[in-house]
Each structure stands twice: as C-alpha cells, then as structure tokens.
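Q: Pasting a predicted model and its sequence here:
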Amino acid sequence: MLAVFEKSIGKPPQELSLPLAGSSGLKNTRQEIAEIFRLWRSDSTFYNFRNGNFLALSHEDQNPVHPRSIVVMDDIFCIFSGALDNTCDLRRYYGLSRQATEAMIIITVYKVLRDRAPYPPDQVIKELEGKFAFILFDSKASVLLLARDRDGSVQFHWGTAADGSLVCSDDPNLISAACGKCYTPFPPGCIFISGTGLICFDHPLHKVRAIAREDDEGNIGAVIFQVDLFTRLPSIPRTGSAANWAGATAVEGE
C-alpha cells in the first residue's frame, strides 16, 4: 500500500527530512513515486485526488497473514493491512453487519470521531486489537489518519518526497526508492492525524519525540520516534456536554 500527500494535508514531522550520513539526496516527486509504484506493481490500483495526492494498492507479494484491502465509503478511503482480533466485538459495538470488513470498521470508527465529538482519538483507536496498519483519507475534509498496532507487527514506514510531501508504505524497498534515506518506521502504538500530529494511543498525554542516532563523528545515521514518558503534554480543557457531565459528577461527589 502507498499514500503520498502534500504538506498542506499530511504535514510530516520536521525530523523526517533531517540530512542523514551517506544520503545521496535522491528523492522523488509525487508523480515520480506513482510511476515507480506502477512499474513495480503491475496490478496496482490508484485513487487520485486533487493536486497530485493519491493512494495506491497492490496485492502483489502480499503476506497471507497480513492481507491488504481497501474500502471507500462516503468519500472516505481506507487501506488496511493485517487483521483485527476483536472484529466481532467491534461489529456489535458499532452496529455493523457480520459482513463488515476491518477497513469498514476503521471508517466507522473514524466517523464516530468526526461526527460524535468529543471522543479523544486515542480512546477509540486503542480498542483495536490485532496486527495492523492502516491509511485513511477523508477526501471531503482533507484529513489523513495513519495508525499502527502496538507491537509494530505489520511493516509500515513513512518519509518525505522531494517536494516535502508525506510518503507512507508497507514496502521498505518502495519507500527507500521514493525517499532516499529520509524515511523511518512508523512508530508502533501511534496514530498520526492531519492538524494534530503524532500521538501514542497508550500514552496520549506524553510527547512522541524524534531521536536522531548519531555516529562517533556526529553524523545522523537514522531517526526514530519514541514516546517520551518524562515529557507530559498540557491537557486540553474539556468543553461541551462532556465537560458539563464531568462538572455535574464533581458536584454530586462533594
């Protein structure tokens, strides 16, 4: 699977573009990355959006344990790789039929986040059990959502293209060809949302920090993202009905 989105939609962390030791600087544009994918994956299907942004899916060389699928519902696109262990429970909880696939469940989860606020995204995504990675794009709202399971069981990488666009793929060879050395594994147990950034769904109030690995000469050889349990993010005051309910509960408890 492959996603390429311009900076205005998928603003990548600055650290993804750090100059790495031995980097040749060979990075490709969105159009060139699309051509590479077409050449490497003859069965690929493309979903093109405005300004050259796109999603692409291929079943070639697919791991049977982590199959790939795509669903399009209400102008929301979701590419899912892997499998959920609690699919039956999630179908019941969200009122879905027994035919609902993992990708359909993810879209439903996203719509709950979008339409029935306030729901912290980490509280919803952490309920997903299994081995997975997914890419979701709401084409109407121009919102990109990425996630990977806690154990990093499914290959998933992200990097930057020549124009600074965000590139995501489960194929390390493809993303290496597209981004040169400006890519790294997507951090396990994390979600990335347009306009919000990177969040760990088990530790949502702690910063996910980029760590540059340097050699003895001070050259950066790699960049990885890890949860910094010593840096707590400022909590956001609740508003609306949730805050009112919390206030009422506090009064009752006095």
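A: Looks like it came in fine. The shown structure was predicted, so the numbers you read here are calculated from the model rather than taken from an experiment.
Q: Going by C-alpha atoms from here, please, whenever you check contacts or count neighbours.
A: Will do.
Q: what about the residue nearest to I193 when sequence neighbours are not counted, neighbour count?
A: Once flanking residues are discounted, I193 sits nearest to L145: 4.7 Å by Cα to Cα, 6 or more residues apart in numbering. Residues lying near L145 (other Cα atoms under 10 Å) number 19.
Q: Longest strand in this structure, by number of residues?
A: Longest strand in the chain by number of residues (criterion: DSSP state E): strand 220-232.
Q: and it, what does it pack onto?
A: When contacts are defined as 3 or more Cα pairs under 8 Å, 6 or more residues apart in numbering; DSSP states H and E, strand 220-232 packs onto strand 183-185, strand 206-214.
Q: can you pull the contacts of D61?
A: D61 makes contact with no residue under the criterion Cα atoms under 8 Å, 6 or more residues apart in numbering.
Q: how far away is it from D43?
A: According to Cα to Cα, to the nearest Å, D61 and D43 sit 11 Å apart.
Q: Please apply the same query to A141.
A: Distance from A141 to D43, by Cα to Cα: 29 Å.
Q: How about the contacts made by the closest residue to L84 other than its chain neighbours?
A: Sequence neighbours aside, G130 is the residue nearest to L84 in space, at 4.3 Å (criterion: Cα to Cα, 6+ apart). By Cα under 8 Å, 6+ apart, the residues touching G130 are 82-86, 149.
Q: 6 Å - rerun?
A: G130 makes contact with 83-85, according to Cα atoms under 6 Å, 6 or more residues apart in numbering.
Q: ditto for Q99
A: Contacts for Q99 were tallied using Cα under 6 Å, 6+ apart; there are none.
Q: and what of the one 4 residues further on?
A: Contacts were defined as Cα under 6 Å, 6+ apart; by that measure A103 touches 71, 78, 80.
Q: Just put those residues in CSV and tack on neighbour count, secondary structure and distance to T239.
A: Formatted as CSV, the contacts of A103 follow (neighbours: other Cα atoms under 10 Å; DSSP: H, G, I helix; E, B strand; the rest coil; distance: Cα to Cα, whole Å):
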residue, neighbour count, secondary structure, distance to T239
V71, 18, strand, 33
C78, 26, strand, 30
F80, 25, strand, 33
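Q: how about the strands in the protein?
A: All strands of the chain, identified by DSSP E, fall at 2-5, 45-48, 54-57, 68-73, 76-84, 130-138, 143-148, 157-160, 166-169, 183-185, 190-193, 197-200, 206-214, 220-232.
Q: next up, a second structure to put side by side with the first:
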Amino acid sequence: MLGIFKQKLVNAPKELNSPASLNSCIKPKLSHEILKDFMSCNSSNAFSMCFGNDALLAYSTSYKPSINHRLFSGLDNIYCVFLGGLHNLSMLNKQYGLSKGTNEAMFIIEAYRTLRDRGPYPADQVLKELEGSFAFVIYDNKDGTVFVASGSNGHIELYWGIAGCMFHSEHGLMNFEHPTQKMKAMPRIDSEGVMCGANFNVDSQSKIQVMPRVGSEANWATWG
C-alpha cells in the first residue's frame, strides 16, 4: 500500500528527513514518479485513487495466499488502506454494532468515524483494543486529515514511524502504548556509516499533555 500527502496535510517529524538527501545531487522523486514505480511493480493487480493535488492512495492485492489481508475501503468520504489481520474482529464488530461481515478496513473506518464525531475515548485507547498484526492509513477527504497506525508487535512493516505508533495530522507522531510520553528520534546509520534518517523510540523521561476524557457528545478531533 502507498499513501502520498501534501505537506499542508501532513507535517511530518523533521527527523524523518534523511540528512544524506540534503547533500545528494539526485533530486527526490515527484509524486507521480513514485506512483508510476509502484504501479509498474504491481501492474496486474493494483489501482490508485487521487484526491486532487492533496492526497493519493494506491493499493495492490497479494499474488500469494496469506494470513495478512490487503484491503481497501471507502465510506462517507473516508478511505482506508489496511494490511494485516485482527484476531478479535468479531468481538469489535459486535461492540461497535457492525455486521458480522464487516472486514478490517471497514471496521477501522467506523472506529475512526466514531472517534471523530462522538467518541468518548482517546484514539490510543481504541487502538489498544486491536489484537493482531496490522498497519493502516486513513485519509479523511472531508476534514483533510490523515491517520496512520501500526501494530505493537511489529510484524507488519509500515515505513513511517515504528511499531506501536500512530500519526494524526493534527497531533503528530505518538506511541499508543505510551501516549503520555514523547517520541525521541534516534539516528539511523547505513552500511557506509552515513546518517540516513531516524528510528523513533519512546522517551521515558518526557511527558506530554494527554487528551482529556470527555462526554460522548464531544468531538475529539478538535482537541489540541
């Protein structure tokens, strides 16, 4: 799966920029070039969806049978690309009042919409309820927000952030297992000894403002 977003939507942590790229004579690829490469590698089973010049989502199904689902769903101008599987999906669907046939991508959209509109719990509390290996990207075309998360076991690779993390375009990068502590960037060194980016770990010495618990009528998306 692939998600590309304009900077006005996603203000990425500055540590994710590779210092090596600043000194390179090679220009970074443009969005359409990245998409072209993705589609050429998955030409027979891939599709993409563009949202003007602001966002792009691309998705491909797997060639081989796998326990890790690759799913794409959209509902009410909210779009989700999901990779992996949830062991407790049946329980979650029942908890949210959804039909038994609701797949992981549709459940994630419903959970996000509940949080956005009337959720009594912070996003990190909901993510802690998800059991399994997963990574997903949500793009809310109506509100112009991006929500990205990966499971805490690290079995599904998401090349932005680290395992157990979530990113919201309004609140930034945080760890949903330790939501009251900041993320600390640790330099990543390549085989030639050159700093090429950063991995993020929980800073146990830090504290951040936590999202207040509110009534079900509140809109958590406006917090911060």
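A: Arrived safely, thanks for sending. In this text, all values refer to a predicted model and were calculated from it rather than measured experimentally.
Q: What would you report as the TM-score here?
A: The TM-score (TM-score structural alignment, normalised by the length of the second structure) is 0.86; 213 aligned residues with a Cα RMSD of 2.3 Å.
Q: And the residue nearest to I193 of the first structure, what's its match in the second structure?
A: L145 of the first structure maps onto F147 in the second structure when the alignment is built from TM-score structural alignment.
Q: Spit out the contact partners of its match.
A: Shown in contact with F147 of the second structure (Cα under 6 Å, 6+ apart): 137-138, 167-168.
Q: how about a cut-off of 10 Å?
A: 10, 80, 112, 123, 136-140, 166-173 (Cα atoms under 10 Å, 6 or more residues apart in numbering).
Q: do the same with L158 of the second structure
A: Taking Cα under 10 Å, 6+ apart, one finds 1-2, 83, 134-137, 148-151, 165 in contact with L158 of the second structure.
Q: Please apply the same query to V148 of the second structure.
A: Contacts of V148 of the second structure (Cα under 10 Å, 6+ apart): 3, 80-81, 135-139, 158, 160-161, 165-169, 173.
Q: what do we get in the second structure for the residue nearest to L84 of the first structure?
A: For G130 of the first structure, the residue aligned by TM-score structural alignment is G132.
Q: Next: R209 of the first structure.
A: Under the alignment (TM-score structural alignment), R209 of the first structure maps onto K184.
Q: hang on, its match packs against D203?
A: Yes. Here K184 of the second structure reaches D203: they are 5.5 Å apart, a contact under Cα atoms under 10 Å.
Q: picking up where we left off before, weed out the non-buried ones from the contacts of G130 of the first structure.
A: By neighbour count, with 16 or more other Cα atoms under 10 Å, the contacts of G130 of the first structure hold 83-84 as buried.
Q: can you redo the contacts of G130 of the first structure as CSV with distance to T160 of the first structure?
A: CSV is the format used below for the contacts of G130 of the first structure (distance: Cα to Cα, whole Å):
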residue, distance to T160 of the first structure
A83, 27
L84, 29
D85, 32
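Q: which among the contacts of G130 of the first structure gets closest to R114 of the first structure?
A: Ranked by distance to R114 of the first structure (Cα to Cα), these are led by L84 at 21.7 Å.
Q: related to what we said a few turns ago, how much space separates the match of L145 of the first structure from G3 of the second structure?
A: F147 of the second structure sits 11 Å away from G3 of the second structure, going by Cα to Cα.
Q: intersection of neighbour lists for the two?
A: 137-139.
Q: Pick the one among those closest to N53 of the second structure.
A: Using Cα to Cα, Y139 is the member of the shared contacts of F147 and G3 of the second structure that lies nearest N53 of the second structure, at 13.6 Å.
Q: Leaving out the residues flanking it, which one is nearest to the closest one?
A: Nearest in space to Y139 of the second structure, with sequence neighbours left out and distances taken as Cα to Cα, 6+ apart, is V146 at 4.8 Å.
Q: my read: the one you found touches L57, true?
A: No. Contact criterion Cα under 10 Å: V146 of the second structure and L57 do not qualify, at 11.4 Å.
Q: filter the contacts of F147 of the second structure to the buried ones?
A: Counted by 16+ other Cα under 10 Å, the contacts of F147 of the second structure give 10, 80, 112, 123, 136-140, 166-170, 173 as buried.
Q: tell me which of these is nearest to M195 of the second structure?
A: For those, the closest approach to M195 of the second structure (Cα to Cα) belongs to L173, at 21.1 Å.
Q: Aligned to that closest one, what sits in the first structure?
A: L173 of the second structure maps onto L198 in the first structure, by TM-score structural alignment.
Q: What are the neighbouring residues in contact with the closest residue to that match other than its chain neighbours?
A: With sequence-adjacent residues excluded and distances taken as Cα to Cα, 6+ apart, L198 of the first structure is closest to F192, at 4.4 Å. Neighbour list for F192 of the first structure: 10-12, 135, 144-148, 186, 198-200 [criterion: Cα under 10 Å, 6+ apart].
Q: 7 Å instead?
A: The contact partners of F192 of the first structure, by Cα atoms under 7 Å, 6 or more residues apart in numbering, come to 145-147, 198-199.
Q: Q125 of the second structure - nearest residue in space that isn't next to it in sequence?
A: Distance criterion Cα to Cα, 6+ apart; nearest residue to Q125 of the second structure, sequence neighbours excluded, is F176 at 7.4 Å.
Q: Next, format the strands of the first structure as a markdown table and append distance to G95 of the first structure.
A: Shown next, in a markdown table, are these (distance: least, Cα to Cα, whole Å):
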| stretch | distance to G95 of the first structure |
| --- | --- |
| strand 2-5 | 29 |
| strand 45-48 | 28 |
| strand 54-57 | 28 |
| strand 68-73 | 16 |
| strand 76-84 | 17 |
| strand 130-138 | 20 |
| strand 143-148 | 22 |
| strand 157-160 | 32 |
| strand 166-169 | 31 |
| strand 183-185 | 34 |
| strand 190-193 | 24 |
| strand 197-200 | 27 |
| strand 206-214 | 33 |
| strand 220-232 | 34 |
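Q: State the distance from the counterpart of I108 of the second structure in the first structure to C179 of the first structure.
A: Matched to the first structure by TM-score structural alignment, I108 of the second structure sits across from I106. To C179 of the first structure, I106 of the first structure is 28 Å away according to Cα to Cα.
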